[in-house]
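J.: fold the following.
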Amino acid sequence: MNLRWGHRPRERSRAWGRAADLMLGVRFAFTGGREGWTRAVLTAVGVGLGVALLLLTTALPNALAVRHDREAARTDITFSGERMPRANDTLVVANVGTDFRDDTVRGRALEPEGPRAPLPPGVEKFPAVGEMVVSPALKELLESDSGALLRERLPDRIVGTIGEPGLIGSAELAFYRGADGLAPHIDSGRITRIDRFGNPNPGPERSDPVLLLLILVVFVVLLMPVAVFIAAAVRFGGERRDRRLAALRLVGSDSGMTRRIAAGEALAGAVLGLVFGAGFFMIGRQLAGTAEVFRISVFPSYLNPSPLLALLVAVAVPAAAVLVTLFALRSVVIEPLGVVRAGRPTRRRLWWRLLLPLAGLAMLYPMIGNGRENGDFNQYLVTGGVVLLLVGVTALLPWIVETVVARLGSGGVAWQLAVRRLQMSSGTAARMVNGIAVAVAGAIALQMLFAGVEGDYTRPTGQDVSLAQMEVALPSEVPVAPAAEKFRDTEGVNAVYAYSEGYVGDRAREPDASMMLTVGDCASLRMMAGLPSCRDGDVFAVHGAEWDGDVDVAKLATPGRKLYLDPSYEGSPKSLEIPWTVPQGVKAAKPKRGLLAGIDRGGLLITPKAAPDSLAPGLTGHAYLKLDESVTDVHERVRNTAAAVDPLADAMLWSATERTGRFDAIRTGLFVGAACVLALIGASLLVSQLEQLRERKRLLSALVAFGTRRRTLSLSVLWQTAVPIALGLLLASVVGLTLGAVLLKMTNTPVRVDWAGVLSMTGIGAAVVLAVTLFSLPPLLRLMRPEGLRTE
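T.: Next comes the predicted model:
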């Protein structure tokens, strides 16, 4: 009993001694003169940049959730199918949004029907007719010279701005305008009546396993380079630090105490890095409120990191700094008279480095062939497998650099200086490019995965962009012919194909058979069917169109038969039920795959003279425009004409294909994250490069003093960067292609290599390193002075 208790004070004193060693290292970091605090600041800057991006990443889920909640809270136009009766708490809302160049402008026209009508989020009072409230970004655009064309489209007087609760981002373009006379058009699809804002039926979205896999891999790929850079940043100034530690051995510290003191120095830099990171994060948080990246913007208040994740970062970073430092010193012998580092080191072993990527492949292998049919992918296996493969890059690269540079031959003076430096410190050179290699490997894998599954989320629209580039949907009360003339008079419009359409049935209510009725000029009708001949006043019946299904067009189109335009159906609002008698002289026409509408339009085709005015209320107009794309802002001119024809006219750009919104959102998120990671990579590499130059200040000054040309030294620095980055990018390409192929196999997608994407990702990584090297040349030239030999 006494023996057991007797050991506790000794264990306690040993623990206190180790803690005291760590604290001594912390003191040396800040009180060890200029060398100490310079190294601490450099470490803090490198760690701080990584911590800031980690905090931004931990804040990203909250930002996306807030954007989603804001979007849901202002939802107004839904397709519930139920028509709400008018009351003193109802509001009629019309979608009058538009596009301006590449930006979407969210617009709503509001007509309150009572004193208790709900106000949209962020709006203090309803604008009157001729007035509008706008988002701050839209107000700035409308008041600028670049928004002159948009101002023509939105001539209402601005009487206020939309508050933050009514916007999903600081750069969003949005407006609410006053309106009247909207209620009669509620069933048009763009107008509805509501008694509150918000989605009335927020059903759960069906999860797509492949999209969830994409999100998971994106997060891992974006965060891995950050972790690698933080691990590299805590080792800044390692060689000078080890020489200072030799002095501690001289005054009596043992090797264990010396290593703990070194870990304490790293701990000080990491803790200071947390402070810097918090400051960088606050600065970045405010800048995020004024920036827009890939059309995505947020308010600073959105970027609130999860407290649990922020605490994890605060604990993990200092702990990682201590562990990385102790791991780095395991092969360094610090003696009282110097550091045994310059001796011939033992060759790095390859076998355990290969185990990491092989283990990663083993974790991903069970999910190969899963596809969408076998449920969600195991997120732990996916995360672990991708992490191990990318960590394998950081483990293999030092061995590859050491092996290659050991065999490099002779060359010019600059080449020899670079090669000798790499042979002496290949590990330092590999650490500098590890982050780039990991980022490029992950980017190549994601590029392959996105390119492989893109076809599953892309579908053809059926729109022939060689015939028309824009379509304008006109409200039912707008006459098509005058509107078409206005479009023809618009600058940049080469041709206009316009028609109106509706449905006719054999009875006014609950018809047994119905078919489409189209009214247009001969040029437009020829785009829809094969006509024998055509002149104004003709009527055609299209027989055998696939669109008509089992409808007997010949029977319905019998001359003298009474049909009803816009018949009523049970459960739907009462329709117009306009009677119309089929005229004499109906000609037969052949179906043609619709060149404009994308369908083989059947039913009746009528030229304007054969259509009585009574049909107009039951028809909806469309205009298809062929444009001269060389005319500046031709799309904006067309949209302005559409707004002049009717504020509810909807002008749409044509495209041959369209992608799923969620897929596009994930891809945009990847681009935003990649831009942030590349900025971190560039900044961290620059700090690392400056730290390396600072450590070699005396050596560079000595070489210059002995007559070495500065051009030669500059080239040697370039070679020292170029050789490791070339090896790193080659390794990243191999690992990235392997990971991309495995991910495609997991999604049950044929493996195809997007070589253009691979080369572009590799080129971007090389360009970042080249830019960092060029930025480091001015400090290098300042260091290459004989005055650098001075010492105290």
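
J.: C-alpha from now on. contacts and neighbour counts both.
T.: Will do.

J.: show me what the longest helix along the chain is packed against.
T.: Across the chain, the longest stretch assigned as helix under DSSP state H is helix 33-73. For helix 33-73, the packing partners by 3 or more CA pairs under 8 Å, 6 or more residues apart in numbering; DSSP states H and E come out as helix 2-31, helix 209-233, helix 255-288, helix 307-328, helix 661-695.

J.: Glu501 in helix, strand or coil?
T.: Secondary structure, DSSP: H, G, I helix; E, B strand; the rest coil: Glu501 is strand.

J.: dump the residue contacts of it.
T.: Met516, Leu517, Thr518, Val519, Leu619, Thr620, Gly621 (CA atoms under 8 Å, 6 or more residues apart in numbering).

J.: let me know the secondary structure of the first one.
T.: On the three-state scheme (three-state DSSP), Met516 is labelled strand.

J.: pretty sure it contacts Phe540?
T.: No - at 11.9 Å, Met516 and Phe540 do not qualify as touching, with contact defined as CA atoms under 8 Å.

J.: here is a second sequence; please produce its structure as well for comparison:
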Amino acid sequence: MSDVTYAEKATGTGPALPGGPPPDPRGTLRVWADDLRMGLAFALRGGREGWMRTVLTAIGVGLGVALLLLTTAIPGALADRDQRDNDRVEVLASDAEYTGDTVLVGTADTEYHDTAIRGRLLRPEGAGAPLPPGVAEFPKPGEMVVSPALADLLDDPGAGLLRERLDYGIAGTVSDAGLVDPGDLTYYAGSDDIEAADVNVSRVVDFGEESADRAMDPVLLLLAMIVFVALLMPVAVFLIAAVRFGGDRRDRRLAALRLVGADGRAVRRIAAGEALAGALLGLAVGTLLFLAGRELAGGVTVYDMSIFAADLNPSPMLALLVALAVPAAAVGVTLLALRGVVIEPLGVVRSARPARRRIWWRLLLPAVGLALLAPMMGRGDDAGSFPEWQVIGGTVLLLTGITALLPWLVEAVVARLGRGPTSWQLAVRRLQLSSGTAARLVNGIAVAVAGAIALQMVFTGVEDDYSEATGHDTARFQLGIYVDAGQDLRVGEKVAAAEGVEETVSRISVEVADRARDPENFATLTVGTCAKLRTLAKLPDCRDGDVFRLTDTYGAAGTGRMIGAGGPLYLNPSYEGMPGKAIPWTPPAGTRTAKALRDDDGNLYDGIVATPGAVPDVHDSGVFNGWIDVRLDPAVPDAAERVRNVVDGTDPLLSVHTLDDYLVAEEFAGIRTGLAVGAACVLVLIGSSLLVGQLEQLRERRKLLSSLVAFGTRRSTLSLSVLWQTAIPVALGMTLSMGFGLVLGTVLLRMADTPVAVDWASVLLMAGAGAGVVAAVTGLSMPLLIRLMRPDGLRTE
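T.: Presented below is the predicted three-dimensional model:
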């Protein structure tokens, strides 16, 4: 029998023979490998308890891995999406490029039930005319090729009004190369009516342009970085919690190994091997979940955005990083968790009162995070981009402070709790014995809520900087129609007679000047009914045939000189180097003055206003632009679609706009959409992981629950105790997350140089959403709890 102990053999630290060589490092690696392999065997072949724990760990890790793989794939998918959008941009032909091998393209965009439909009318000029991407051949006049999503929409029995508008025969389908995403509603129709001189018609020599690398606004870049951190931090927290499922049972099994000679370091390596097995199996589960989810991605649309499944390919380097980091984290977290556990041959010293948690280093993490973010306060977007790693590092440390402080807070609070009903006492006693486990289950939701609160504060604070009031009276008018010079101004009369239209107000305008070419004085001539003109100026009285010169405006002096000269004025004057079609117009005698009113932006209307009787050729001159406001009857279904059909029947190149109170910057809206999509995925992960953890906790306490029932404890009491065990840490976690979220949101607003304001309704809504997820998980775990409280849970082997 050798005198070398198991511990000395396992660590390679046995006594060296006199004069012999030092311990071989390769022996140490071999011992590590043997112990890890033994842990793998326990996880996979250690009986029902062993593989149940491994399966639960794999599910928890797999959910996190699937989301991480999705995160690594999304940047590439969005880049491919943008590239396909760039590929179908029309490259206009200049006179020098025009060779006859071009195509006339008319813009015929429309909407259907507030969903945008991209439409193009095509008329090839020459055999070599370029084809739009995704189109195999030009459709003949009266035919169109459509995207698969639009084909499905047209097949819908309720889409009769849309079929009436797009009254073309379907000759083919646009392939994926010509679509930005699976839900893209696009059509290309053949036409022999459009001409190069028509409004909204362009002569195109090619399709596609290089994507321009534009620098993002610094504040928007800051928002994007915080969204990235806020969405991935909960995933990392849950991955760490998942590898610790079933820790109590595992430690008791490891105690048996001490009886056969394994030392403390050896059993820790074996425990790391068990965690490694769960992590590796979780990688496989996560990969399968990601592949399955990718196949379903094309059929899912969130906030009018979807992605082709073929585009969801994770970056190889990032995927490799995930594959290496997850097992390494599992081993590291397990070894770190076992540092405070004494595993002896006759049991585990965990039930004894643990040493009181220290708070100083827990406060140090958020303090360092704030120290990193503080120097950037007040920068706004004037000093260039924010340092990426400083922003990410400071935010990560600040949010990590939640995971460090929550166990201390739960322990400190439950230590002072006591009296109450039996269910309360059972819950409090359980929390006093294992407050760390309860805090781990809530950490992820607390981090997610804190990040959501901070982002909500920032989005609300900077929203005004990235949105602009349109000035439209959306309470009165819901649609607007812009009519360019040369288009049919009488469309307003046709719209007014459409079913579901209560009122239309038209405003027609053109530039008027004192000379036909290169005028010295010029102004805007606006033509409308007396009712419309009264929204522009304070009119003394008005009847058809009147003309008014607006006063108290910037251009009032020049307008007065034009009118006072008494000669003819010219509509649509031309300037040097620009062709024009100037039309003489003589204002009627007796032109009066009127005081201009301010528009919704506070600016005074300017120029000359006239009634239709004063400008007899307004519809036929071809120089007036028009805007028609339309009020719909809410009692008439699909009134907006009927208006669009009337307009399309008049001229398919005319477009009908849904009026909005505000226009939001595209990049800002994109980041907000990304947050919404990511938050939905994280909430699914949070709920799923919490449910797995809750089920594991209940499974470990099966004998205890059965014993309490056998001694006469009511099942309702035990159910309430489980609810209290969840509610207390959740309440503490939500309180902590609200505090950290408000701090982080305040710091970020100061970094963006934006006044700090708190929308308490949104803050409470975020906290309530987090608590709601936990409540739902607790409810879903009740069936298992009821089953585990049966007397046969006392059976043992």
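
J.: who has more neighbours, Met516 and Phe540 of structure 1?
T.: Phe540 (24 against 18; other CA atoms under 10 Å).

J.: residues contacting that one?
T.: Going by CA under 8 Å, 6+ apart, the list of residues near Phe540 of structure 1 reads Leu531, Val586, Lys587, Ala588, Ala589, Leu604, Leu605, Ile606.

J.: which parts of the stretch 451-600 of structure 2 are strands?
T.: Per DSSP state E, counting those that start in this stretch, the stretch 451-600 of structure 2 carries strands over the ranges 467-469, 479-483, 501-513, 522-527, 537-538, 547-551, 569-571, 583-585, 592-596.

J.: quick one, strands of the stretch 51-200 of structure 1?
T.: 91-95, 98-100, 103-112, 131-134, 157-161, 173-178, 191-194.

J.: would you reformat those strands as TSV and include mean neighbour count and distance to Leu690 of structure 1?
T.: Shown next, in TSV, are the strands of the stretch 51-200 of structure 1 (neighbours: other CA atoms under 10 Å; distance: least, CA to CA, whole Å):
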stretch	mean neighbour count	distance to Leu690 of structure 1
strand 91-95	25	55
strand 98-100	19	45
strand 103-112	20	41
strand 131-134	24	48
strand 157-161	17	47
strand 173-178	24	43
strand 191-194	24	61
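
J.: what's the closest of those to Ile77 of structure 1?
T.: With CA to CA as the criterion, Ile77 of structure 1 lies closest to strand 191-194 of the strands of the stretch 51-200 of structure 1, at 6.0 Å.

J.: so how far is that closest one from its chain's centroid?
T.: Strand 191-194 of structure 1 sits 33 Å away from the centroid of its parent chain (CA atoms, centre = their mean, to the nearest Å).

J.: give me the range in structure 2 that it lines up against.
T.: Strand 191-194 of structure 1 corresponds to residues 201-204 in structure 2, going by TM-score structural alignment.

J.: what's the average distance for the matching stretch when superposed on structure 1?
T.: Here the mean offset of stretch 201-204 of structure 2 against structure 1 after fitting is 1.9 Å, by mean CA distance after the TM-score superposition for structure 1.
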